[in-house]
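>>> sequence unknown, structure follows:
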């Protein structure tokens, strides 16, 4: 029997959430930007090894609208999530700072924090834009998110490029590994 897991992808509009989700499921990259309204879904079958078993899991990736105009629409979409990705745009520092709003929303929706990772997208802009968020700053921000969420796990940080298809699978694998770590510790308690 296949289990179903829900992953929510959060961040401002234009940071590459949809492009990352599309790359993850093998749909490729598109140059044209179409704003997500409400939510978009992608499905990725990815088994997890858990307690010496291989468990088939169908991960439903919920790409939440990044425009706060749709704030009320996305409220219900948090329910039932098993894990999440905070995504920001490396050359746009304001998109990192606005993740604070998303983290507060996540905190409001879940009594116990769900496993999340911090993803800096558009790493291919490093060296081409003066405004790029330094890696160390992003790692420090991950610690601030951990503190805000009262997480009993570290929030990993990874940089991706949806355009170049760099580290997309790595980000997903990091999230699933964190999910197994957090879920495993709660099951053995």
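Right, received. Where do you want to start? What you see is a predicted model, and the numbers here were worked out from it, not measured in a lab. Numbers count the residues shown, from 1 in each chain.

>>> make it CA atoms for all contacts and neighbour counts henceforth
Fine.

>>> SS state for the residue nearest the centre of the chain?
Nearest to the geometric centre of the chain sits residue 85, at 1.2 Å (C-alpha atoms, centre = their mean). Secondary structure, DSSP: H, G, I helix; E, B strand; the rest coil: residue 85 is strand.

>>> isn't it right up against residue 120?
No: applying C-alpha atoms under 8 Å as the test, residue 85 and residue 120 come out as separate, 10.2 Å apart.

>>> Residue 4: what secondary structure?
Once three-state DSSP is applied, residue 4 turns out strand.

>>> where exactly do the helices run in the protein?
With helices called from DSSP state H, the chain shows them at 17-24, 71-74, 93-97, 99-109, 135-149, 168-188.

>>> A further structure is provided below for comparison with the first:
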């Protein structure tokens, strides 16, 4: 929204997009934040981010979505941006098996730098290229279940499941944080609002998801 600056935010959630180069992370971000898709998209250099304001349970939420470069030479730079992230999208290209095989490495790096209770979603992008599929849904579901991740397949080109994936992750973060706030209010007998600040996610129950569905 153009008037984000003048709006009073109840929460600010930082989410990072992680995965190999050319899997469509920038396109997913552009589709979610601006409902745009560029056929001439270039590789991200370092880190870029966009914001989107939305309402969850009558609360104003500003999502700060960070798009990290997938090239090896930027890894030392981008890993620093994992800190403070409340959610992460692990993105692979479902037409390129190698990008999926690298998910374990990306997940390990993410868990090594981010909060241990971060909400993580596995995203198989480019579902519009079904005839070129190189990663069976079952393989992705098995990996997601084993690592306690949510899972969805998306198409930034056709806008399939993109908003659903982001909203699912952001709603999970909000639910966890709102429960934490209510618990603190009950203990202290007063408001413990964390408006306008980054939220540290408390312990989360492990969840797994399937194609088109999640936590």
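Ah, there it is. All figures in this text were calculated on a predicted structure; none of them were measured in a lab.

>>> Any chance you could compute the TM-score here?
The TM-score (TM-score structural alignment, normalised by the length of the first structure) is 0.85; 175 aligned residues with a C-alpha RMSD of 1.8 Å.

>>> For the aligned residue in the first structure for residue 65 of the second structure, give its distance to residue 125 of the first structure.
With TM-score structural alignment as the matching criterion, the partner of residue 65 of the second structure in the first structure is residue 61. To residue 125 of the first structure, residue 61 of the first structure is 26 Å away according to C-alpha to C-alpha, to the nearest Å.

>>> Same drill for these two, tell me which one is more crowded.
Legend: neighbour count by other C-alpha atoms under 10 Å for residue 61 of the first structure and residue 125, higher for residue 61 (26 against 15).

>>> which position in the first structure aligns with residue 166 of the second structure?
Aligned partner of residue 166 of the second structure by TM-score structural alignment: residue 172.

>>> Apologies, that question was intended for residue 123 of the second structure.
Under the alignment (TM-score structural alignment), residue 123 of the second structure pairs with residue 119 in the first structure.

>>> Setting aside sequence neighbours, what's the nearest residue to that match?
Residue nearest to residue 119 of the first structure in three dimensions, not counting chain neighbours: residue 87, with 4.7 Å by C-alpha to C-alpha, 6 or more residues apart in numbering.

>>> Ok, residue 109 of the second structure next?
Per C-alpha to C-alpha, 6+ apart, closest to residue 109 of the second structure is residue 79, 7.6 Å.

>>> how far away is the residue opposite that neighbour in the first structure once aligned from residue 6 of the first structure?
By TM-score structural alignment, residue 79 of the second structure lines up with residue 75 in the first structure. Using C-alpha to C-alpha, residue 75 of the first structure is found at 15 Å from residue 6 of the first structure.

>>> More neighbours: which of those two?
The residue with more neighbours, out of residue 75 of the first structure and residue 6, is residue 6; 19 against 14, by other C-alpha under 10 Å.

>>> related to what we said a few turns ago, buried deepest among the helices of the first structure, which one?
Most buried of those, by mean neighbour count (mean count of other C-alpha atoms under 10 Å): helix 17-24, with a mean of 25.

>>> Superposed on the second structure, what's the mean shift for that helix?
Helix 17-24 of the first structure differs from its equivalent in the second structure by a mean of 0.2 Å after superposition (mean C-alpha distance after the TM-score superposition for the first structure).

>>> Show me what that helix is packed up against.
The helices and strands touching helix 17-24 of the first structure, judged by 3 or more C-alpha pairs under 8 Å, 6 or more residues apart in numbering; DSSP states H and E, are strand 39-45, strand 57-64, helix 168-188.

>>> In a markdown table: these, plus distance to residue 136 of the first structure.
Putting these into a markdown table (distance: least, C-alpha to C-alpha, whole Å) gives the following:
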| stretch | distance to residue 136 of the first structure |
| --- | --- |
| strand 39-45 | 31 |
| strand 57-64 | 27 |
| helix 168-188 | 18 |
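
>>> of all those, which lies closest to residue 16 of the first structure?
strand 57-64 (10.1 Å; C-alpha to C-alpha).

>>> once aligned to the second structure, how far is the closest one on average?
Compared with the second structure, strand 57-64 of the first structure is 0.7 Å away on average (mean C-alpha distance after the TM-score superposition for the first structure).

>>> Contacts for that strand next, please.
2-11, 17-18, 21, 36, 38-48, 74, 77 (C-alpha atoms under 8 Å, 6 or more residues apart in numbering).

>>> please redo it, this time with the cut-off set to 7 Å
In this structure, residues lying in contact with strand 57-64 of the first structure by C-alpha atoms under 7 Å, 6 or more residues apart in numbering are 2-10, 17-18, 38-48, 74.

>>> ok, of the residues you listed, which come out buried?
Taking 16 or more other C-alpha atoms under 10 Å as the criterion, what is buried in these is 5-10, 17-18, 38-39, 42-43, 47-48, 74.

>>> In those residues, find the pair that's most separated.
38 and 48 (29.2 Å).

>>> show me what contacts the alignment partner in the first structure of residue 107 of the second structure?
Aligned by TM-score structural alignment, residue 107 of the second structure pairs with residue 103 of the first structure. By C-alpha under 7 Å, 6+ apart, residue 103 of the first structure lies in contact with residue 145.

>>> and residue 103 of the first structure, how far is that from residue 28 of the first structure?
Residue 103 of the first structure is 29 Å from residue 28 of the first structure, where distance means C-alpha to C-alpha.

>>> Burial check on the residue nearest to residue 106 of the first structure when sequence neighbours are not counted, number of neighbours?
Distance criterion C-alpha to C-alpha, 6+ apart; nearest residue to residue 106 of the first structure, sequence neighbours excluded, is residue 78 at 7.5 Å. If you count neighbours by other C-alpha under 10 Å, residue 78 of the first structure ends up with 20.
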